[in-house]
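S.K.: With the input below, show me the fold.
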Amino acid sequence: MYAIFNNGGKQYKVIEGQIIKLEKIKGNIGEEIKFNDVLLIHNKNNFKIGKPLVTGALIKAKIISHKRNKKIKIIKFHRRKHFCKIQGHRQIVTTIKIVKIKT
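M.R.: Reported below is the predicted structural model:
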């Protein structure tokens, strides 16, 4: 069984017991959170596709940690203009574990 849900403008395909990283979510470590924006649920041979959301579907997850992702470099460069700007960014991410997918 797997599900596709929407969070932070992105879509994630998950199964029960999977650990994924999402953009920062408010909540304490060990707290249980729920996602209601479920777009699709697949269970053996049954597909439930939402229009746009599956009614009554719910994904329960547990917050494992809050961390910062790897640093990415942003480089702005104009050739022959003697301009080069280098900047770094580290996005804060929340690691969650999918506990249950409810249809």
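
S.K.: Please count neighbours and contacts with C-alpha atoms only from this point.
M.R.: Will do.

S.K.: I'd assumed residue 40 was in contact with residue 6.
M.R.: No - counting by C-alpha atoms under 8 Å, residue 6 does not reach residue 40; the two are 10.0 Å apart.

S.K.: With neighbour numbers in mind, choose between the two.
M.R.: Using other C-alpha atoms under 10 Å as the criterion, residue 6 and residue 40 rank with residue 40 on top: 20 against 15.

S.K.: Following up with a second sequence; could you model it the same way so I can compare the two?
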Amino acid sequence: MYAVIDLAGKQFTVKPEDNIQVPLLDAEVGSVIQCDNVLLFSNGDDVRVGKPTLDNIKVTAEVVSHGRDKKIIVFKMKRRKNYRRKNGHRQGFTMLKIRGIDA
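M.R.: Modelled structure (predicted):
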């Protein structure tokens, strides 16, 4: 059994007991999130595709932790002009544990 959900502007394929990393959500660690935006649901031979979403299926997930990704270095330079700019960025993320898919 798996489902494709739309969460925080991105699509994720999830199964029960999966851990997924999503863009930073405004939720407390330990809280439970319900995702109603289920785009596809498959249970063996039964595959259902939403137009655009399925109404009667929900995915529940628990917030495990928040964190930050590895640093990305942005370096700008113009040759012969003594122009150099170095910037770093770390994107925030949230780890979710999928509790179940309620069909």
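
S.K.: Show the contacting residues for the residue nearest in space to the middle of the first structure.
M.R.: The centroid of the first structure falls nearest to residue 22 when counting by C-alpha atoms, centre = their mean (3.5 Å). By C-alpha atoms under 8 Å, 6 or more residues apart in numbering, the residues touching residue 22 of the first structure are 7, 93-96.

S.K.: Apply 7 Å and report the result again.
M.R.: 93-95 (C-alpha atoms under 7 Å, 6 or more residues apart in numbering).

S.K.: Go through these and give me the one with the most neighbours.
M.R.: residue 94 (21 neighbours).

S.K.: That one -> the second structure?
M.R.: Aligning on TM-score structural alignment places residue 94 of the first structure opposite residue 94 in the second structure.

S.K.: burial count for residue 23 of the first structure?
M.R.: 17.

S.K.: Oh, that last question was meant for residue 60 of the second structure, not what I typed.
M.R.: 17.

S.K.: What is the helix or strand it falls within packed up against?
M.R.: Element membership for residue 60 of the second structure (DSSP states H and E) is strand 58-68. If you count contacts as 3 or more C-alpha pairs under 7 Å, 6 or more residues apart in numbering; DSSP states H and E, strand 58-68 of the second structure packs onto strand 32-35, strand 92-102.

S.K.: For it, give me the average deviation versus the first structure.
M.R.: Once fitted to the first structure, strand 58-68 of the second structure is off its aligned match by 0.6 Å on average (mean C-alpha distance after the TM-score superposition for the first structure).

S.K.: circling back: winner for burial among the helices and strands packed on strand 58-68 of the second structure?
M.R.: strand 92-102 (a mean of 18; mean count of other C-alpha atoms under 10 Å).

S.K.: and residue 82 of the second structure, which of the helices and strands packed on strand 58-68 of the second structure is closest to it?
M.R.: strand 92-102 (33.0 Å; C-alpha to C-alpha).

S.K.: What strand or helix carries the residue in the first structure sticking out farthest from the centre?
M.R.: No residue in the first structure sits farther from the centre than residue 80, which is 41.0 Å out by C-alpha atoms, centre = their mean. Using DSSP H and E, residue 80 of the first structure sits within no helix or strand.
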